[in-house]
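From the sequence below, what's the structure:
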Amino acid sequence: MRVHILRASCEEGKVVLLLRLEVNLDQVYNERLTDSEREILEFIIQKGEVTQKEVGERFGKVKACRIIQTLEKKGLIERKKNGKTYVVKTV
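Predicted structure coming up:
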């Protein structure tokens, strides 16, 4: 993993950093992901941006929800609330 500081500023007594994070996905795949996590992550990468509902329709609602939460905790994806579902995309 490589981290690059693109911009740094001081706002209201806080340091604000804009970072670029480079992650080797092969290393992540080999070390940190289960087969189900890998499968869902690849689906999200292929689509670019997808709703959690779409992932749930393809992989099962409960399974998709749990794995999306896990991938978010691992810092590989982000999700934003959109109505009653989430929009999911890679970081």
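
okay, CA-based contacts and neighbour counts for the rest of this
Will do.

Setting the sequence-adjacent residues aside, check what's closest to the most centrally placed residue in the chain.
When the chain is reduced to its mean C-alpha position, the nearest residue by C-alpha atoms, centre = their mean turns out to be Ile77, at 0.3 Å. The spatially closest residue to Ile77, leaving aside those adjacent along the chain, is Thr90, at 4.1 Å (C-alpha to C-alpha, 6 or more residues apart in numbering).

To compare against the first, here's the next sequence to fold:
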Amino acid sequence: MRVHVLKEECENGKLVLLLRVEIEINSLHRHELGELEMQVLDFILENDEVTQSELSRLFGRSKACRAVKDLENKGLVRRERKGKTYVIRVV
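Okay, the predicted model is just below:
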């Protein structure tokens, strides 16, 4: 993890900091995700981007859809419509 101070100022006798925190996604997701979400995220990381159809073939349609939605809600991946499917990338 890396922390950068972007801005610091004193307001009413208090130090106010604007920080940028960088956390490696590989270490972060292992602690907060379930087994299926970890597998799906690892597969996406290995391939840079995948389609939801590819994930459905590997993990099953409902499991893949649920895992992608959970990852998207956690802000780890982004889905973009491409034809009749979605392309999924790590944010």
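
TM between them?
Their TM-score after superposition, calculated using TM-score structural alignment, normalised by the length of the first structure, is reported as 0.73; 76 aligned residues with a C-alpha RMSD of 2.2 Å.

if we can go back for a sec, the second structure: which residue goes with the residue nearest to the centre of the first structure?
Matched to the second structure by TM-score structural alignment, Ile77 of the first structure sits across from Val77.

Mind checking what helix or strand follows the one helix or strand Ile5 of the first structure maps to in sequence?
Assigned by DSSP states H and E, Ile5 of the first structure belongs to strand 2-11. Sequence-wise, the next helix or strand downstream of strand 2-11 of the first structure (DSSP H and E) is strand 14-22.

Give me the helices and strands touching the strand holding Ile5 of the first structure, please.
Identification of packing neighbours for strand 2-11 of the first structure by 3 or more C-alpha pairs under 8 Å, 6 or more residues apart in numbering; DSSP states H and E yields strand 14-22.

what packs against the strand it packs on?
In terms of contact count using 3+ C-alpha pairs under 8 Å, 6+ apart, strand 14-22 of the first structure is assigned the packing partners strand 2-11.
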